[in-house]
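Engineer: the amino acid sequence is not available; the structure is as follows:
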């Protein structure tokens, strides 16, 4: 699913950077670090190809200390620096400070429909257990989007059919017994 998310981002990236590189890039639930690392590399390559100085700030958030450690290892292995890692349940206290600032928000939530009690478990289950319809965590993030996204900001999220996603599907791919969908939403550039 992380690969599908990155593929969708790369597919849409030319249109996103056409107006200039995103200033603030945020990944919620960074897990292994593959998504934020790929985004940082792609955006820096796009800036270099356009003879621009890379101007994006990168932030990755996860509730899991082992996930943040994995993200740090992934970034180091690919020689990507300048990504701030924050341990937090979703955005926690950062949400007020980030209001209206996020140009690109990436989210691979725990989307698998499970009994609600699995969502609260510690360990690896947190990475996939999504509760009823797989939406327990999704439904905590979606209401934050209007306030978090900058005008013209982009949001990419992994979903499956059981999540009952609404939005523009930019990539659909079969994976094992799931059909992954990557949603791409964009805040109106005139919205404040």
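Structural biologist: On my side now, so go ahead. Every value quoted in this text rests on a predicted model; they were computed, and no experiment measured them.

Engineer: contacts and neighbour counts: CA atoms only from here.
Structural biologist: OK.

Engineer: residues touching residue 126, list them.
Structural biologist: When contacts are counted by CA atoms under 8 Å, 6 or more residues apart in numbering, residue 126 touches 110, 118, 119, 120.

Engineer: what do you get for residue 108?
Structural biologist: 1, 2, 5, 28, 29, 30, 157, 158, 159.

Engineer: what does residue 188 give?
Structural biologist: For residue 188, the contacting residues are 151, 152, 153, by CA under 8 Å, 6+ apart.

Engineer: now the second one: how far from residue 15?
Structural biologist: Computed with CA to CA, to the nearest Å, the distance linking residue 152 and residue 15 is 12 Å.

Engineer: and for the first one?
Structural biologist: Here the criterion is CA to CA. By it, residue 151 lies 15 Å from residue 15.

Engineer: ok, residue 152 and residue 15, which is more surrounded?
Structural biologist: Using other CA atoms under 10 Å as the criterion, residue 152 and residue 15 rank with residue 152 on top: 19 against 10.

Engineer: this is the other structure I want to compare:
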């Protein structure tokens, strides 16, 4: 069971797809995990349940921070929860795994909401306002041989995410895919997506993927 304050993104198919990818990683007690855009803290809880002792959850939303703190207490896991903007609060630290299920839904304009439930999914015209920043900044907090796991929709450009991460020196692959029906938000924007050529006429499903980006070890970099 997960508690959720109003306005906090509820775990959905993308959350559980990413959680399964996280479970496939070899996390030990000394693993350091960073959960960006934590929401309810579902992914942080999964990391702790798998066995990671050092889990940090970050979200810019005060309600998400409180929600994650409450869920950590409810499930009896020790999770450090920080209110902040992506990696800014932890830029001097290094993590073995960084996970993120950020807002990635294409919106009418590039003005990001600062309050309300739309904050949990609106991500600019191309859906990449948060994705681009994560691709740039997350690799900087990865430890040697660290892994970034990120979920997104094909509507927000998988190829660009892969290209940006590769430019940061990471090895990138898609490790999970799922075709899911449009929910309320995407259904309301179907005409907008059709006009932009993001979906075919009448299409009412989207593909969600999880990308795994691995940082090479120093030995491989030397070679």
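Structural biologist: Right, received. Where do you want to start? The model shown is predicted, which means the values in this text are computed figures rather than measured ones.

Engineer: structure 1: strands as residue ranges?
Structural biologist: Ranges of strands within structure 1 are 24-28, 57-62, 83-87, 102-107, 149-160, 168-175, 178-186, based on DSSP state E.

Engineer: and for the aligned partner of residue 91 of structure 1 in structure 2, the neighbour number?
Structural biologist: By TM-score structural alignment, residue 91 of structure 1 lines up with residue 87 in structure 2. Using other CA under 10 Å, residue 87 of structure 2 is surrounded by 22 other residues.

Engineer: same check, this time on residue 179 of structure 2
Structural biologist: 12.

Engineer: ok, and the closest non-adjacent residue to it?
Structural biologist: residue 207 (4.4 Å; CA to CA, 6 or more residues apart in numbering).

Engineer: and stretch 135-152 of structure 1, end to end?
Structural biologist: 25 Å.

Engineer: show me what contacts residue 153 of structure 1?
Structural biologist: By CA under 8 Å, 6+ apart, the contact set of residue 153 of structure 1 is 102, 103, 104, 105, 186, 187, 188, 189.

Engineer: counterpart of the residue nearest to residue 179 of structure 2 in structure 1?
Structural biologist: By TM-score structural alignment, residue 207 of structure 2 lines up with residue 179.

Engineer: have a look at structure 2 and report its longest helix.
Structural biologist: Assignment by DSSP state H gives helix 62-74 as the longest helix of structure 2.

Engineer: now do the residue minimising distance to the centre of structure 1 against residue 142 of structure 1, distance only.
Structural biologist: The centre of structure 1 sits closest to residue 106, judged by CA atoms, centre = their mean, with a distance of 1.6 Å. Between residue 106 of structure 1 and residue 142 of structure 1 the distance is 12 Å, computed by CA to CA.

Engineer: for residue 114 of structure 1, same thing?
Structural biologist: 19 Å.

Engineer: who's more crowded, the two?
Structural biologist: More crowded of residue 114 of structure 1 and residue 142, by other CA under 10 Å: residue 114, with 18 against 10.

Engineer: what's in contact with stretch 59-73 of structure 1?
Structural biologist: Contacts of stretch 59-73 of structure 1 (CA under 8 Å, 6+ apart): 24-34, 36, 83-91.

Engineer: so it corresponds to what in structure 2?
Structural biologist: Mapped onto structure 2 using TM-score structural alignment, stretch 59-73 of structure 1 covers residues 56-70.

Engineer: just to revisit the earlier point, now the contacts of residue 126 of structure 1 as CSV including distance to residue 63 of structure 1 and neighbour count?
Structural biologist: As requested, these are exported to CSV (distance: CA to CA, whole Å; neighbours: other CA atoms under 10 Å):
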residue, distance to residue 63 of structure 1, neighbour count
110, 12, 23
118, 15, 15
119, 13, 22
120, 12, 12
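
Engineer: which of the residues you listed map to contacts in structure 2?
Structural biologist: Retained in structure 2: 110, 119, 120, out of the contacts of residue 126 of structure 1 (criterion both residues aligned by TM-score structural alignment, their matches' CA atoms under 8 Å).

Engineer: contact partners for the aligned partner of residue 9 of structure 1 in structure 2?
Structural biologist: Correspondence of residue 9 of structure 1 to structure 2, assessed by TM-score structural alignment: residue 22. Residues in contact with residue 22 of structure 2 (CA under 8 Å, 6+ apart) are 47, 99, 149.

Engineer: distance to residue 125 of structure 2 added to those residues, as JSON lines?
Structural biologist: Listed next are the contacts of residue 22 of structure 2 as JSON lines, based on distance: CA to CA, whole Å:
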{"residue": "47", "distance to residue 125 of structure 2": "32"}
{"residue": "99", "distance to residue 125 of structure 2": "24"}
{"residue": "149", "distance to residue 125 of structure 2": "23"}
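
Engineer: all helices for structure 2, in order.
Structural biologist: 13-23, 42-50, 62-74, 129-137, 158-167, 184-188, 190-196, 218-222.

Engineer: compare these and give me the one nearest residue 118 of structure 2.
Structural biologist: Smallest distance to residue 118 of structure 2 across the helices of structure 2 (CA to CA): 9.1 Å, for helix 184-188.

Engineer: counterpart of the closest one in structure 1, which residues?
Structural biologist: Going by TM-score structural alignment, helix 184-188 of structure 2 sits over no part of structure 1.

Engineer: tell me which residues of that helix are tucked away?
Structural biologist: By neighbour count with 16 or more other CA atoms under 10 Å, helix 184-188 of structure 2 contains the buried residues residue 186.
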